[in-house]
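Asks: attaching a predicted model along with its sequence, questions to come.
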Amino acid sequence: MITNLLSVLRRNFLVVTATFLASICVGFGYLLVVRPTYTATAQSFVSISSAANVSDLAQGNVYLQQIVRSYANVADSPLVLNEVRSELGLKEPVGKLQSAVQASVPLNTVILTISANQASPTEAAALANKVSDVLAAKVVSLTGDDQNSQAPVKISVIERATPPTEASSPKGALVLGLSAFIGLALGAILSIARATIDTKIRSIGQLTSISTAPLLGSILFDRTLRAQRAIVPSPSSSPVAESIKNLRTNLRYVDIEHSNKSIVVTSSVPSEGKSFTAVNLAIAFAAAGQRTLLVDADLRRPSVAAYLGLDGSVGLTDLLAQESELSNLLQEWGQLGLHVLPAGETPPNPSELLESERMRELMSQFARVYDVVIYDVPPLLAVTDAAIIAANASGAILIAGFGQVRTQQVRASLAHLEVVRARLLGVVATMVPPTNNEYGYAYYGYEAEHRAAISPAPEPA
């Protein structure tokens, strides 16, 4: 679960970063807009005027602890604050001063603490000191029996307030820290919500959680391949060419008890890169010295001939209609001995032709003549053609394009293959962003723009 969460956050890095920065900006804005408040504190000691003996002193101390809390209530009363307001020349009403002055008494003490909040440090200190002074005078007048008698209780200021050097609120570090936390939390929530709503495949973990079939490889999104028509024969040991070779090697060792001579390459929906994979996989097998045939069995939107710069006017449809011999329709590409059978003209009944006995005979014939036969077929969810051919082939490879196909579509494709009892060799991830390299082994590049990585012609499937 934690791995999946980290994968979601990594895929939504820009969202998390944007919310984090936005929240920090809001925090800075708050600090700039809100006026700072300064708090100054003065302390007074409450005592009895005289005590005849120790017993009187003990009783007086208990009495003081009880009465000092009443003095705390007197500190912010109009009786005190009206005089404070007059002596300091303040314009604020008494009601506002009451919210600016707080009096408190620590438990089991006779210490009275006066705190004052103001927009200015000096004003806060002056207000706290003045409240302490006026309160001390009012206590004398309230507790004395007459003007000539001594008050039994007196208040002595033991610590006068000084102007604070820092604002008590808002606290910059706290505001920015809280802003950062809210930004990250909001980014995480948005990322999870987006991942829940957006069901497109965007991670290797998503793909492997859908299917129990082996992951045969992953194709990175690589814009540098746009001008290339074929990648495997490249003399350089680029990640692109090496990864196609790795895919070829993986196919040799998938379920070695069964023959993998005829391989169907399909996808769930168009624009996932199945033709790219089929063409370059066929080139890889031919480069390894195996007699390889690449068949464009996408009779609705063929693309193999355009990829390889071959004549696509004749091909499989002519062979199915028995209008020409195989030897007249095969075309050789490059110096590797790769044979290519284009789709030919688009027929009015592709499904019927591909499901015919003639097609099954041809597939058997191809398997006898060649070491490996690669079929580029339409997407599984578009038409039934792919399932028909996959049922008669040695196995099928399901392409999953990151950001192109949804999880439910992949599940539906797997179900289609299962219904026709086609043998699924594995899945191949395509259009994988470089930041999504979760497994760290050799990846191969893929250019998805305009549907084709290695050809200027559009990739229809």
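Replies: Arrived safely, thanks for sending.
Asks: can we go C-alpha only for contacts and neighbour counts from here?
Replies: OK.
Asks: any idea where the strands of this protein begin and end?
Replies: 38-48, 101-104, 111-118, 153-159, 215-221, 262-267, 292-296, 331-333, 338-341, 372-376, 395-401, 424-432, 444-446 (DSSP state E).
Asks: mean neighbour count and distance to Leu135 for those - can I get that in TSV?
Replies: As requested, those are exported to TSV (neighbours: other Cα atoms under 10 Å; distance: least, Cα to Cα, whole Å):
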stretch	mean neighbour count	distance to Leu135
strand 38-48	23	10
strand 101-104	20	11
strand 111-118	24	10
strand 153-159	17	8
strand 215-221	23	77
strand 262-267	29	85
strand 292-296	28	98
strand 331-333	16	103
strand 338-341	24	103
strand 372-376	27	94
strand 395-401	27	78
strand 424-432	24	75
strand 444-446	26	81
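Asks: take the one below as the second:
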Amino acid sequence: MELSDYIRTLRKNWLVILATTLIGLAAAAGYSLTRTPMYESQAVVFVQSQGGGTAAELQQGSNFAQARITTYVSLVREPVVMNPVITELNLNSSASELAARVKSSSPLNSTLIEITVQDGDPVQAAEIANALGDSLAAAVERIDTPAGQEAPIKLTRVRDALASFEPVSPNVALNVALGVLIGLALGVGVAILRTVLDNRVRSPRDIESLTNRPLIGAIPHDPKTKERPIILQADPQNPRSEAFRALRTNLQFLEMDGGHTFVVTSSIPTEGKSTTTINLAIALADSGKRVALLDTDLRKPKVAEYLGIEGGTGLTDVLIGRARVADVLLPWGGRSLYVLPAGKIPPNPSELLGSERMQKLLEALGQEFDVVLCDAPPLLPVTDAAVLSRATSGAIMVVAVGKTTTHQLDGAFEALETVGSKVAGVVMTMVPTKGADAYTYGYGYGYGGYGVYNAEPKKTVKPKRTESRSGKTKSRGRETQPPDDPSATFDELLNPR
């Protein structure tokens, strides 16, 4: 992951990070406020040797005292010192419980012993510290004094413990700061873990890792897609409409062998392939292209429903020889766009789409139209799109951002490779326009300020036709049938005489 990926991860998961940080803050504050305040007092005891008048004797006594310091420091927390204090102050605790609240230490190269006591009562803390100093002195005198001799070591309390009314525990500020840091670190860790484990397609980089085919379009997410699926008809100035025009431009620059007949498919259902196919067909027709739109989803056809046309008779009837192409290929929207609905749902969709009649139909349409678009079923549930793609110039793969996983997309690419089909390009749909993922794509929308788009359907300017000596008309450098029967070419190819 690059630095930009980490920044995007933090932006995407800022709610998780905020939640864990607040939880850490609340836990630390709750812990601190429920703890009993502890107060601390400290008494200091001086250790000195007894006797000796010469400098050598004094030095020897000082060395002896310093050598005994470590022993006396440990002795403070022993029952021999604790029990007299418990009895004297009438404490309701055992020697081990009292020792847990007592610390003893000695500064380096000194003969001082510091006795520190923590207690919930500041006054009692001071009393215990002073009593421990006296008890330690008495215990040392008993233990270290040989029978019938003067004590070689004397302990004197040189600083009395005083009651301090500032609690040393809990340290609310420190606990809260630690709680915030721990919660923040936990939130960042969860965010990064979610990103690492997330295998959904979210950026062009995810697609580039699976295929070298170009990304030819990115359609922004529109929360009103279900209400207005044909956005180029409903709102031509919408940013989503501009995205389809950009897709149209990129598609026209694709160099494909064998013409411009494309099957539009996806990995799984509900990725927006049907709406993408229809809007792309309209955008191409608006630019003056002659476009044929075929609903080749013979399982769950949607084109007729979206375009508001009769779909009871269509492609299925043509493929089984029950209808002529001229009877079911319908013009739509006052554009140079012709739609072939799916017709009745057959029991054998894959066989029909892979038949020789289907191949001849696509060849005929490819000769008559500039672009032929086939709305096909998704690749992973059924094989229809893979079978159909062999008869087209290439497949356009629709990928829904945040929905399709990399495993699903890879499986779709493998399905096309298995049958020897070529992926013409990839179109990303449902691209977020807000949030952390929006900046990743860098597509600029909102060009309405550069001019007003004419919402009226564009009128197709048909090329002038000149009659040849054979009685046929010429258009775009090739012979076609007279305009009173524009579908004769298709029927002749499907049913050669």
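Replies: Alright, I've got the coordinates. A quick note: this is a predicted structure, and the numbers were derived from the prediction, not measured.
Asks: about what we covered before: would you turn the strands of structure 1 into TSV with distance to Gln206 of structure 1?
Replies: Conversion of the strands of structure 1 to TSV gives the following (distance: least, Cα to Cα, whole Å):
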stretch	distance to Gln206 of structure 1
strand 38-48	54
strand 101-104	59
strand 111-118	56
strand 153-159	67
strand 215-221	12
strand 262-267	16
strand 292-296	30
strand 331-333	37
strand 338-341	35
strand 372-376	25
strand 395-401	11
strand 424-432	11
strand 444-446	20
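Asks: and these: which comes nearest Asn129 of structure 1?
Replies: Closest to Asn129 of structure 1 of the strands of structure 1 is strand 38-48 (Cα to Cα; 6.1 Å).
Asks: hmm, who's touching that closest one?
Replies: Applying Cα atoms under 8 Å, 6 or more residues apart in numbering, the contact partners of strand 38-48 of structure 1 are 60-61, 64, 68, 110-121, 124-125, 128-129, 132, 152-164, 166-169.
Asks: going along the chain, name the helices of the stretch 251-400 of structure 1.
Replies: Using DSSP state H, counting those that start in this stretch, the helices of the stretch 251-400 of structure 1 run over 274-287, 304-308, 316-320, 326-329, 350-354, 357-369, 385-392.
Asks: what's the most buried one of these?
Replies: helix 274-287 (a mean of 26; mean count of other Cα atoms under 10 Å).
Asks: in contact with the nearest residue to Ser169 of structure 2 once chain neighbours are set aside, which residues?
Replies: Leaving aside its sequence neighbours, Ser169 of structure 2 sits nearest to Met38 (Cα to Cα, 6 or more residues apart in numbering; 5.0 Å). Under the criterion of Cα under 8 Å, 6+ apart, the neighbours of Met38 of structure 2 are Gln118, Asp119, Gly120, Asp121, Pro122, Pro167, Val168, Ser169, Pro170.
Asks: most neighbours among those, which one?
Replies: Gln118 (25 neighbours; other Cα atoms under 10 Å).
Asks: surely that one and Ala99 touch.
Replies: No: Gln118 of structure 2 is beyond contact range of Ala99, at 10.1 Å (criterion: Cα atoms under 8 Å).
Asks: returning to what we had before: is it possible to export the helices of the stretch 251-400 of structure 1 to TSV including distance to Arg85 of structure 1?
Replies: Formatted as TSV, the helices of the stretch 251-400 of structure 1 follow (distance: least, Cα to Cα, whole Å):
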stretch	distance to Arg85 of structure 1
helix 274-287	83
helix 304-308	89
helix 316-320	101
helix 326-329	105
helix 350-354	95
helix 357-369	102
helix 385-392	90
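Asks: measure Ser303 of structure 1 to Gln335 of structure 1 for me?
Replies: 21 Å (Cα to Cα, to the nearest Å).
Asks: between these two, who's got more neighbours?
Replies: Shown here are Ser303 of structure 1 and Gln335; by other Cα under 10 Å, Ser303 has more neighbours (26 against 9).
Asks: residues touching Gln290 of structure 1, list them.
Replies: Shown in contact with Gln290 of structure 1 (Cα under 8 Å, 6+ apart): Tyr370, Asp371, Val372.
Asks: which part of structure 2 lines up with stretch 348-357 of structure 1?
Replies: Mapping stretch 348-357 of structure 1 onto structure 2 (TM-score structural alignment) gives residues 347-356.
Asks: re earlier: just give me the closest of the contacts of Gln290 of structure 1 to Pro270 of structure 1.
Replies: Val372 (24.8 Å).
Asks: can you find the partner of the closest one in structure 2?
Replies: Aligned partner of Val372 of structure 1 by TM-score structural alignment: Val371.
Asks: out of the helices of the stretch 251-400 of structure 1, which comes closest to Ser262 of structure 1?
Replies: Closest approach to Ser262 of structure 1 among the helices of the stretch 251-400 of structure 1 (Cα to Cα): helix 357-369, 6.5 Å.
Asks: and for that closest one, what's in contact with it?
Replies: For helix 357-369 of structure 1, contacts defined as Cα under 8 Å, 6+ apart pick out Lys261, Ser262, Leu293, Leu320, Leu353, Val373, Asn392, Ala393.
Asks: my guess is the match of Val372 of structure 1 contacts Leu294, does it?
Replies: No: the pair Val371 of structure 2 and Leu294 fails to qualify as a contact (Cα under 8 Å) at a distance of 11.0 Å.
Asks: picking up where we left off before, could the contacts of Met38 of structure 2 go into TSV alongside distance to Thr313 of structure 2?
Replies: Converted to TSV, these look like this (distance: Cα to Cα, whole Å):
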residue	distance to Thr313 of structure 2
Gln118	91
Asp119	91
Gly120	90
Asp121	93
Pro122	94
Pro167	87
Val168	86
Ser169	83
Pro170	81
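Asks: helices - which of these land there?
Replies: Pro122 (DSSP state H).
Asks: and of the contacts of Met38 of structure 2, the nearest to Ile231 of structure 2?
Replies: Pro170 (62.6 Å).
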